[in-house]
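Trainee: return a 3D structure for these sequence lines:
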Amino acid sequence: MKIAVIDDEKPQADILYSICNAYFGGHKQNVQIDCFPDGIAFFNSFKENTYKIAFVDIFMEKMNGIAVAEKLREKDRDIIIVFVTTSPDFMMQAFSVHAFHYITKPYKAEQMIYKVLNDASSYVSDNSKYIEVMCDRRNTLISLKEIVSVESDAHYINIGVVSGLRYRTRMTIAEFLKLADNDTRFIPVNRGIVLNADYIKDIEDSVCVTGNGERFPIKIREKTRIEQSIREYMFKKIRENQRR
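Mentor: Just a heads-up that it's a prediction; the model follows:
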């Protein structure tokens, strides 16, 4: 994993570097931490999808942290942005660029940063699971985490994601499940329909309702099996989170 620390206060950057290094060393994970004195230096060496986490100081002279985050979010929508600052005054602007966390200086406890790194590492691990499909004659990467539904249509499947977009690719449901490594979050609810359990909101009679309001027909005789599959997945997810 690669982490960027963008901070014009070298002593503070060095402290954060040491804490991150100790955290990943303790977890026996390989990590590369690159420190940059400002956003300009960072973008001069930036390559898309290189860094998984970026710690960004808000108060910097050459380019303030909010501007850095806005530009970074345009280039990489998946990178985890953690703001570090001496003041909470810019917290609302931090959320506008989908910041993962907001840490105030001086760093009072390593444990707080460890928790942020723990949460971020879990997010990266899940978010790094992708499938590659052919859509409109080009290869497209789709995050498993963002897939809401998969529906078969003749020799094709339509993959619906949280943004509302749909990807159409020549593939069977069985091939999709194999490509997704039979991830247990994907539950067949009817012939030619697979739903992501993370987005299933309710089952009403013969209809499965997702969080965005879409309704999918299910087989009545399979209702008990579907509900059991959802419960088993949720219990597994809870146990995994408790072990972290």
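Trainee: rest of the way, CA atoms for contacts and neighbours
Mentor: Will do.
Trainee: distance from the lengthiest helix in the chain to the middle of the chain?
Mentor: The longest helix of the chain (DSSP state H) is helix 223-243. The chain centre lies 20 Å from the centre of helix 223-243; the measure is CA atoms, centre = their mean, to the nearest Å.
Trainee: for that helix, packing partners?
Mentor: strand 186-190 (3 or more CA pairs under 8 Å, 6 or more residues apart in numbering; DSSP states H and E).
Trainee: so what secondary structure elements neighbour the strand it packs on?
Mentor: strand 193-196, helix 223-243.
Trainee: which residues touch the longest helix of the chain?
Mentor: 184-185, 187-189, 197, 206 (CA atoms under 8 Å, 6 or more residues apart in numbering).
Trainee: and of those residues, the nearest to Asp89?
Mentor: Ala197 (37.9 Å; CA to CA).
Trainee: give me the distance between the closest one and Thr85.
Mentor: In this structure, Ala197 and Thr85 are 38 Å apart, going by CA to CA, to the nearest Å.
Trainee: one step back: wait, which of the helices and strands packed on strand 186-190 is closest to His155?
Mentor: Comparing these under CA to CA, the one sitting nearest is strand 193-196, at 13.8 Å.
Trainee: before we compare anything, build this one as well:
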Amino acid sequence: MWNLLICDDENQMIVSLKDMIRRFTNETNIQFNISECHSAGELLNDFNDSIDLILLDISMGTLSGMDAAKIIRERNRDVVIIFVTSMTQYALEGYSVHAFGFLKKPIRYADIRLQLLDATMHLNSHKKEFLTIEVDNAPYRLDIAEILFLEVQDHDILIHTLSESLLVHESMNEMESRLKEHYFFRCHRSYLVNLRMVATVNGADVVLKNKTTVPLSKYKKKEFLEAFTFYLGVEN
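Mentor: The predicted model follows:
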């Protein structure tokens, strides 16, 4: 199921879009969790990384849909944005926010059907796996593929990624359970490493692709090498 957000200041347009999306679901069995907002400001307040697809009106008062799209693109590179507009002159500007497509008002079902088919195929081909954690008392979605390793820090867990380090209030046992199926291995009582990020093993250290080293317990070494070999076989 995909999370789809409709943003339009015309209630009748939102109703019409919902009807066409439900028809699309009945025909294709592609499911959507649909939410709505009625202004660009409301969109910016409501937007979060769980949203996969936005149907976005351009002309909506002081802050336009195009303005909102530019701000959203600074936060999220992956969300699919399809503009819903009668103002075709914005098509070129849409490239600056990597708009996936345009639906011209009045909208025909055949047009939205084609856009939704293309958008969901795109989402499926670029599907990421996320770990939802709590950071500063707010939910945060972390791309699992970007995690390097996790380490115990006092009674918390420090998650190291390619771009940042995040402190979460969970136990290592809990994190190991949540990440085990994603090719993570507990190489030391205080460390959990992403096998996708491993380059090699050097004595008592796991060497990651970014040259970072992580301790490898001598009691875990044989099991770690078996797990890493299995992972390489799956990938190849």
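Trainee: what angle do the longest helix of the first structure and strand 186-190 make?
Mentor: Calculated by axes from the mean of the first three to the mean of the last three CA atoms, to 10 degrees, helix 223-243 of the first structure forms an angle of 170 degrees with strand 186-190.
Trainee: may I see the buried residues of helix 223-243 of the first structure?
Mentor: Of all the residues in helix 223-243 of the first structure, those buried under the rule 16 or more other CA atoms under 10 Å are 223, 226-227, 229-230, 233-234.
Trainee: where does Asp8 of the first structure land in three-state SS?
Mentor: Put simply, Asp8 of the first structure is coil when judged by DSSP: H, G, I helix; E, B strand; the rest coil.
Trainee: hang on, the earlier thing: narrow the contacts of helix 223-243 of the first structure to those that are buried.
Mentor: Among these, those classed as buried by 16+ other CA under 10 Å are 184-185, 187-189, 197.
Trainee: closest one to Phe43 of the first structure out of the residues you listed, please.
Mentor: Distance ranking of those against Phe43 of the first structure, using CA to CA, places Arg185 first at 36.8 Å.
Trainee: which residues touch the closest one?
Mentor: Residues near Arg185 of the first structure by CA under 8 Å, 6+ apart: 195-198, 230, 233.
Trainee: how about 7 Å then?
Mentor: Residues in contact with Arg185 of the first structure, defined by CA atoms under 7 Å, 6 or more residues apart in numbering, are 196-198, 233.
Trainee: for the aligned partner of it in the second structure, give its distance to Ser177 of the second structure.
Mentor: Counting by TM-score structural alignment, Arg185 of the first structure corresponds to Tyr183 in the second structure. Applying CA to CA, the value for Tyr183 of the second structure to Ser177 of the second structure is 11 Å.
Trainee: now Tyr90 of the second structure
Mentor: 48 Å.
Trainee: between those two, tell me which one has more neighbours.
Mentor: Using other CA atoms under 10 Å as the criterion, Tyr90 of the second structure and Ser177 rank with Tyr90 on top: 14 against 10.
Trainee: can I assume that one sits in a helix?
Mentor: Yes. Looking at Tyr90 of the second structure with three-state DSSP, it is inside a helix.
Trainee: tell me which of the contacts of helix 223-243 of the first structure is nearest to Val116 of the first structure?
Mentor: Nearest member of the contacts of helix 223-243 of the first structure to Val116 of the first structure, counting by CA to CA, is Arg185, at 25.1 Å.
Trainee: measure that closest one to Ile200 of the first structure for me?
Mentor: Here the criterion is CA to CA. By it, Arg185 of the first structure lies 10 Å from Ile200 of the first structure.
Trainee: hmm, back to that, could you dump the helices and strands packed on strand 186-190 of the first structure to JSON lines with distance to Asp38 of the first structure?
Mentor: Shown next, in JSON lines, are these (distance: least, CA to CA, whole Å):
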{"stretch": "strand 193-196", "distance to Asp38 of the first structure": "41"}
{"stretch": "helix 223-243", "distance to Asp38 of the first structure": "35"}
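Trainee: relative to Gly160 of the first structure, which of these is closest?
Mentor: Once those are compared by CA to CA, strand 193-196 is nearest, at 9.5 Å.
Trainee: superposed on the second structure, what's the mean shift for that closest one?
Mentor: Overlaying the second structure shows strand 193-196 of the first structure at a mean distance of 2.1 Å from the equivalent residues (mean CA distance after the TM-score superposition for the first structure).
Trainee: how far does that strand sit from its chain's centre?
Mentor: So, by CA atoms, centre = their mean, the centroid of strand 193-196 of the first structure is 20 Å from its chain's centroid.
Trainee: what is the helix or strand following that strand packed up against?
Mentor: Counting by DSSP states H and E, the next helix or strand C-terminal to strand 193-196 of the first structure is strand 200-204. If you count contacts as 3 or more CA pairs under 7 Å, 6 or more residues apart in numbering; DSSP states H and E, strand 200-204 of the first structure packs onto strand 207-210.
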